[in-house]
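Engineer: sequence first, predicted model second:
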Amino acid sequence: MIIDLPSTSTSAINKAMVDLRDSGGAVALGRVLTLVVITDDAHAEDAISAANEASREHPCRVLVLARGNKRGAARLDAQIRVGGDAGASEVIVLRAYGPLVEHGETTIVSLLLPDAPIVAYWPGTAPDDLRTDPIGAIAQRRITDSAEARDPAKALDSRRTSYRAGDTDLAWTRLTNWRALLAAALDQPPYEPVTSITVAGAPDSPSTELLAAWLAAKLKAPVVRARTKRGTGVQSVRLERKSGAVELIRPEQSVATLTQPGQPDRRLSLARRLVKDCLSEELRRLDPDDVYGEVLADGLPQVNKKVMSVRDAQTAGKLSTPAAAAKRQAAAEQQSAKVSRSMKGAPPEPERSGDLTLAAPVSPTPAAKKAAPRKRAVAKKATA
């Protein structure tokens, strides 16, 4: 259900919400937080769609502040969405025009759920300093997305200089699967220190910078940043150890190959994460992400000290070439297919009953068939 309220006020919106609950039974019970989405009018629907999907895991009230044209008279248009048009939440879209664009915090204060945490989310351009932003000041958690900024590198630097407990960025959340795979690979013997790190990714990918910063902060090893084509995201990570290199390569955007000394290459699902999945993950926790803060403060300054092209890194032996990566991935696919075929063709295991194996009946041999009548005759004579 969608209810339009053109040229309205916050008091009229609250009255409409009360009338809606009385008539339709739509209540705020079970809402665990208030999600405030600050965006522009052109990108509001994309942000609402991501918030709706995230609300299926985290029922909440979604307040979308869509800032319109600053020129002209002050006007506030509202839209209330409940039911199938709002996922598991109730969505209030506020489109502000004129002077109201600069006073969004006064617009949303009266619409916040009482005694519920506040999470602020900027899906596009965010303030340089979230600490001084009026909405950021009242929120327990502040979520930005440096990848959607006009200058991702500058946006990431702003996040570092203005960080305070409760801040996070979806560029960091997109690395959850990368971090899990690399941590699992290093959590196996031999437990040797990493001597050098090479991270390859696009220059416009803040996730690549944060991944390199995380490895530098945690492994205390020098980092080489290899730059690939723009728009390719994170492409590969190579960790050098005495026994050999651990390398995680994603030549495509969905499947990666993990190479470890003494082990067969493995193909792993490593697709790019959608915004709704990243947003859902961030809403699972309302406490500060201390690791993210440590990466910004300690790891990020170490990343840009040594940068080279991906071709130079491959020539220096710091990264595998695309041909070698493709060959490894093809070999891993063939091995996986071979194992699958052998498993399909294997005979079924005998059924077990307690500690006894119920073996399948064995067919008698030709010699046994010939001896059977003689054995029966001897047995008959003996009984006679």
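Structural biologist: Happy to help now that I have it.

Engineer: make it CA atoms for all contacts and neighbour counts henceforth
Structural biologist: Fine.

Engineer: please report how far the residue lying closest to Arg352 once chain neighbours are set aside lies from Gly345.
Structural biologist: Distance criterion Cα to Cα, 6 or more residues apart in numbering; nearest residue to Arg352, sequence neighbours excluded, is Leu358 at 5.6 Å. Using Cα to Cα, to the nearest Å, Leu358 is found at 21 Å from Gly345.

Engineer: list the contacts of the helix of greatest length in the chain.
Structural biologist: Longest among the helix segments of the chain by residue count, using DSSP state H, is helix 322-345. By Cα atoms under 8 Å, 6 or more residues apart in numbering, the residues outside helix 322-345 that reach it are Ile249, Pro251, Thr257, Pro264, Asp265, Arg266, Arg267.

Engineer: which one of those is nearest to Lys369?
Structural biologist: Closest to Lys369 out of those is Pro264 (49.6 Å), distances taken as Cα to Cα.

Engineer: residue contacts, that closest one?
Structural biologist: Ala332.

Engineer: which of the residues in the longest helix of the chain are buried?
Structural biologist: Ala325, Ala326, Arg328, Gln329, Ala331, Ala332, Glu333 (16 or more other Cα atoms under 10 Å).

Engineer: what of stretch 91-110?
Structural biologist: Applying a neighbour-count criterion of 16+ other Cα under 10 Å, one finds 91-98, 100-101, 104-105, 107-108 buried in stretch 91-110.

Engineer: same question for stretch 209-228.
Structural biologist: Neighbour counts over stretch 209-228 (16+ other Cα under 10 Å) mark 209-217, 219, 221-228 as buried.

Engineer: how far does that stretch sit from the chain's center?
Structural biologist: Distance of stretch 209-228 from the chain centroid (Cα atoms, centre = their mean, to the nearest Å) equals 19 Å.

Engineer: how long is it end to end?
Structural biologist: 13 Å.

Engineer: what residues does it touch?
Structural biologist: By Cα under 8 Å, 6+ apart, stretch 209-228 touches 171-172, 175, 179, 193-203, 235, 294-296, 298-304, 306-310, 313.

Engineer: just the ones of those in helices?
Structural biologist: Using DSSP H, the contacts of stretch 209-228 in helices are Ala171, Trp172, Arg179, Glu294, Leu300, Pro301, Gln302, Val303, Val310, Ala313.

Engineer: ok, second structure coming up, stack it against the first:
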Amino acid sequence: MNIDLTDTTSSRINAELVKARRALGSPATGMVLTLVIVTDEGNHYDALKAASGASKEHPSRILVVVRRPGRSPRDRAQHRLDAELRMGSEAGSGEIVILRLHGELSSHSHSVVLPLLLPDAPVVVWWPEDAPENPYQDMLGKLAQRRITDAAATEDPVGALGLRAETYAPGDTDLSWTRITPWRSMLAASLDQKHSTLESAVVEGEEYNPSSELLALWLAERLRIPVERKISDGPGITAVRLETADGQICLDRAEGDLAELAVPGQPDRHVALQRRSTVELISEELRRLDPDEAYAEAIGYGVNKLATPDPVHPTPAATPSAGTEAQAQQQTQEQAQAQTAEAVPAKGKDAKGAGPAKKPAAKQQAPAKKSPAKGQPTAKKAAGQ
């Protein structure tokens, strides 16, 4: 069932949803959350397709916010709300409401979305592209328990990860992190099989692949070893190598679907490690609505350390301590005082060696030498004041 509403309001949309639900013979909603998708007209189809697939596992009300601010002042002045309602077989296991906000109304999307949220149900906001700099401070982001972004969809993926690290708030996550879940699971299982001292690690992947950066950060933060980031032709992450005291643990995915796991002392075996679709990624993120602490620790470890192919784990001697700087300043002051002390006796020697012609001047200097001793109490009083 599809219902088109032109120049409508949020209250009317709610009334039409209740009416359509009764017409379909399902007065109870049976939905577990509200998924808000913030996108544009060109990308809303793919995002809605992925959300509809995820709703089969997580029945939800999907609100698609499409902003149309207009190019001219006249377009921005003509604000209105158009809506498209999809229910029944058209919406899968939930309800779909496509909201098109025209003119100035596009800047107040939170006021349109708020009355349409399911009561007493969690809210998840997903930005497939063009996420705000600070999702938590966004007006729609403040309504949600979880906020999903995708650094891979930006022009500068690594820079986007740095921005996510600076503005992180509990509830934030990124699909670049979700993509490495199979890699993290496989590496953790391989380390459980082989108990050995870890020395270093290497992560190979595409140059601007944010998932490769996050995987390297996760290994460096968890294992506290140097992690080197190497560039490969891809696709995505191609290999992870862990150097241990007993040999190298290698997880190599050269084909893109099937990976080979090599552990010292064990036969090599093939494991399924295919690249997952957006439907699978969104379904995984909707399984948990609590803050992802592992993601917070990995992204907060320092994305800037992976700007170059140098090891991620820093050495303690790389940063000078505050005590070393204080000692350097003290040595500089002592050298300056020594130079001043040497300059004063040199002047006195020249004055004594001036000869008989300068004898009166030497007599005049004599009281000057005694004057500091006489004026010393006065100096102490001044210092006491």
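Structural biologist: Cool, got the structure. Note that the coordinates shown come from a computational prediction; the quantities given were computed from them, not determined experimentally.

Engineer: on that earlier part again, and the longest helix of the first structure, how far out from the chain's middle?
Structural biologist: Centre-to-centre, helix 322-345 of the first structure and its host chain are 27 Å apart (Cα atoms, centre = their mean).

Engineer: cool, and stretch 193-203 of the first structure?
Structural biologist: The answer for stretch 193-203 of the first structure is 21 Å, by Cα atoms, centre = their mean.

Engineer: buried stuff in that stretch?
Structural biologist: Val194, Ser196, Ile197, Thr198, Val199, Ala200, Gly201, Ala202, Pro203.

Engineer: list the residues that contact Lys49 of the second structure.
Structural biologist: Contacts of Lys49 of the second structure by Cα under 8 Å, 6+ apart: none found.

Engineer: also Glu285 of the second structure?
Structural biologist: Applying Cα under 8 Å, 6+ apart, the residues near Glu285 of the second structure are Thr178.

Engineer: distance check, it against Ala54 of the second structure.
Structural biologist: Taken as Cα to Cα, the span from Glu285 of the second structure to Ala54 of the second structure is 10 Å.

Engineer: what does Pro360 of the second structure give?
Structural biologist: 104 Å.

Engineer: got it, and Arg12 of the second structure?
Structural biologist: Taking Cα to Cα, one finds Arg12 of the second structure at 27 Å from Ala54 of the second structure.

Engineer: who has more neighbours, the two?
Structural biologist: Ala54 (23 against 10; other Cα atoms under 10 Å).

Engineer: touching, the more buried one and Arg287? I think so.
Structural biologist: No: the criterion here is Cα atoms under 8 Å, and Ala54 of the second structure misses it with Arg287 at 10.2 Å.

Engineer: so what's the residue nearest to the spatial centre of the second structure up against?
Structural biologist: For the second structure, the residue sitting closest to the mean C-alpha position, by Cα atoms, centre = their mean, is Arg164 at 2.4 Å. Applying Cα under 8 Å, 6+ apart, we find Arg164 of the second structure in contact with Glu133, Asn134, Ile299.

Engineer: any idea how far Lys305 of the second structure is from the nearest residue to the first one once chain neighbours are set aside?
Structural biologist: For Glu133 of the second structure, the nearest residue in space outside its immediate sequence neighbours is Leu163; the separation is 6.9 Å by Cα to Cα, 6+ apart. Using Cα to Cα, we find Leu163 of the second structure at a distance of 14 Å from Lys305 of the second structure.

Engineer: next one: Ala328 of the second structure
Structural biologist: For Ala328 of the second structure relative to Lys305 of the second structure (Cα to Cα), the value is 28 Å.

Engineer: so for the two, which sits in the more crowded spot?
Structural biologist: Taking other Cα under 10 Å, Ala328 of the second structure and Lys305 do not tie; Lys305 has more neighbours (15 against 10).

Engineer: all helices of the first structure, in order?
Structural biologist: Using DSSP H, helices in the first structure cover 10-24, 44-55, 104-108, 134-138, 152-161, 170-173, 176-186, 206-219, 275-283, 290-294, 300-303, 310-315, 322-345, 366-383.

Engineer: those helices into JSON lines, with extra columns for distance to Leu65 of the first structure?
Structural biologist: Output for the helices of the first structure, formatted as JSON lines (distance: least, Cα to Cα, whole Å):
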{"stretch": "helix 10-24", "distance to Leu65 of the first structure": "13"}
{"stretch": "helix 44-55", "distance to Leu65 of the first structure": "8"}
{"stretch": "helix 104-108", "distance to Leu65 of the first structure": "7"}
{"stretch": "helix 134-138", "distance to Leu65 of the first structure": "11"}
{"stretch": "helix 152-161", "distance to Leu65 of the first structure": "21"}
{"stretch": "helix 170-173", "distance to Leu65 of the first structure": "20"}
{"stretch": "helix 176-186", "distance to Leu65 of the first structure": "29"}
{"stretch": "helix 206-219", "distance to Leu65 of the first structure": "26"}
{"stretch": "helix 275-283", "distance to Leu65 of the first structure": "17"}
{"stretch": "helix 290-294", "distance to Leu65 of the first structure": "27"}
{"stretch": "helix 300-303", "distance to Leu65 of the first structure": "32"}
{"stretch": "helix 310-315", "distance to Leu65 of the first structure": "42"}
{"stretch": "helix 322-345", "distance to Leu65 of the first structure": "45"}
{"stretch": "helix 366-383", "distance to Leu65 of the first structure": "87"}
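
Engineer: which bit of the second structure covers the longest helix of the first structure?
Structural biologist: Under TM-score structural alignment, helix 322-345 of the first structure has no counterpart anywhere in the second structure.

Engineer: ok, stretch 198-215 of the first structure next?
Structural biologist: With TM-score structural alignment as the criterion, stretch 198-215 of the first structure aligns to 202-219.

Engineer: with stretch 158-176 of the first structure instead?
Structural biologist: Under TM-score structural alignment, the match for stretch 158-176 of the first structure is residues 163-181.

Engineer: gap between the two ends of the matching stretch?
Structural biologist: 22 Å.

Engineer: show me how far it is from its chain's centre.
Structural biologist: Taking mean C-alpha positions (Cα atoms, centre = their mean), stretch 163-181 of the second structure and its chain are 5 Å apart.
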